[in-house]
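J.: what would the 3D arrangement of this be:
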Amino acid sequence: MSTPALEELFTLRIEVGEPVDLGTAPDGHRRMVPVVGGTLDGPGGLTGRVLPGGADHQVLTPGFALLDAQYVVETSSGDRLSVHNRGVRSGSPQDMAALARGEVVDADRVYFRCTPRLSSAAPDWAWVCGRVFVADARRHPRRVDVQVFTVL
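T.: Alright, predicted model coming up:
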């Protein structure tokens, strides 16, 4: 067996709205963060946008957050891709609480990785249905940056 390699696919800059607080359930504090827009940039001049209307459903605990986001991206050529992105964000309880309040936290103190599942009916993007993707992410007060890689 060999160690899989990664190839950059694109970076998403996802603009988010105000979180909707759903309260604390037995398994953690739940909230929903609306996706309100954003951009897509990739190698070779690939550009596009994140369509408004998606959401990130989160379960927050003192040391980590489980994330389950669904949204749509559209390339500049009009092709659309469905994104179902599950991830984990972890750090100290203080840093995680600051992020939940919308404060800036040094990205080097927070582990934030995800596994996007992509799908598309566009012929040029049909190949994404049969691939695995991983991503590195950074949380900002009103935006999440997600750098997506194809696992080769």
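J.: for the rest of this, base every contact and every neighbour count on C-alpha atoms.
T.: Will do.
J.: helix, strand, or coil at residue 39?
T.: Three-state assignment for residue 39 (DSSP: H, G, I helix; E, B strand; the rest coil): strand.
J.: to compare against the first, here's another:
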Amino acid sequence: MNTLATAPGLEHLATLIVDVAAPIEVGETPGGKRRVIPIVGGTVKGRELTGTILPGGADFQSIRSPEFTDIHARYVIETEQGETVYVENTGIRTGSAQDIAALAQGIPVDPARIYFRSYPHFETAAPRLQWLNTHLFVGTGARHPDRVELNFFLIR
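T.: Below is the predicted model:
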């Protein structure tokens, strides 16, 4: 009898286009250079999760070094059916000091040169989407001057 579990697979959940405003620079703190990027809207497109990103969320960043940024975004998705889903997406973005500096200045950088990974956590009261509360997910991302593009995957 084999008691070892097989490696989990990934299933695409949704692609998110998160529209953002100009960053609010908090400055150097003991936790790194703090920035807050307001989330002003966006879209969500997936087989079981489609809708819009409501304005009012934000991405709370800590730039720990010229190459490394901690990311922690909080926002709400409203589905096409009118359900709401709270999202906390935590991750890291790493790259060369030059590329990270360019992103911070709103200059486009080829996403292939940046390592941007996250683990989104969902909470919802919607009966149809209860499974979001009880599963784990991972994400990939790309930062553009006016938006963040994310792909979220269910870990099977």
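J.: TM-score of the superposition?
T.: Comparison of the two superposed chains (TM-score structural alignment, normalised by the length of the first structure) gives a TM-score of 0.96, and 151 aligned residues with a C-alpha RMSD of 1.0 Å.
J.: residues near the aligned residue in the first structure for residue 115 of the second structure, how many?
T.: Structural correspondence for residue 115 of the second structure with respect to the first structure (TM-score structural alignment): residue 111. When neighbours are counted by other C-alpha atoms under 10 Å, residue 111 of the first structure registers 14.
J.: corresponding residue for residue 101 of the second structure in the first structure?
T.: Residue 101 of the second structure maps onto residue 97 in the first structure, by TM-score structural alignment.
J.: quick one: that match from residue 56 of the first structure, how far?
T.: To residue 56 of the first structure, residue 97 of the first structure is 17 Å away according to C-alpha to C-alpha, to the nearest Å.
J.: more crowded one of these two?
T.: Set residue 97 of the first structure next to residue 56 and count neighbours by other C-alpha under 10 Å: residue 56 wins out with 21 against 18.
J.: and the gap between the aligned partner of residue 61 of the second structure in the first structure and residue 148 of the first structure?
T.: By TM-score structural alignment, residue 61 of the second structure lines up with residue 58 in the first structure. Distance from residue 58 of the first structure to residue 148 of the first structure, counting by C-alpha to C-alpha: 20 Å.
J.: repeat that for residue 135 of the first structure.
T.: Noted for residue 135 of the first structure: a distance of 4 Å to residue 148 of the first structure, by C-alpha to C-alpha.
J.: between those two, what contacts are shared?
T.: In terms of C-alpha atoms under 8 Å, 6 or more residues apart in numbering, residue 135 of the first structure and residue 148 are both contacted by the residues residue 116.
J.: so the residue positioned nearest the centre of the second structure, which state does it fall into?
T.: Closest residue to the average C-alpha location of the second structure: residue 89 at 4.7 Å, with C-alpha atoms, centre = their mean. Of the three states, residue 89 of the second structure takes strand according to three-state DSSP.
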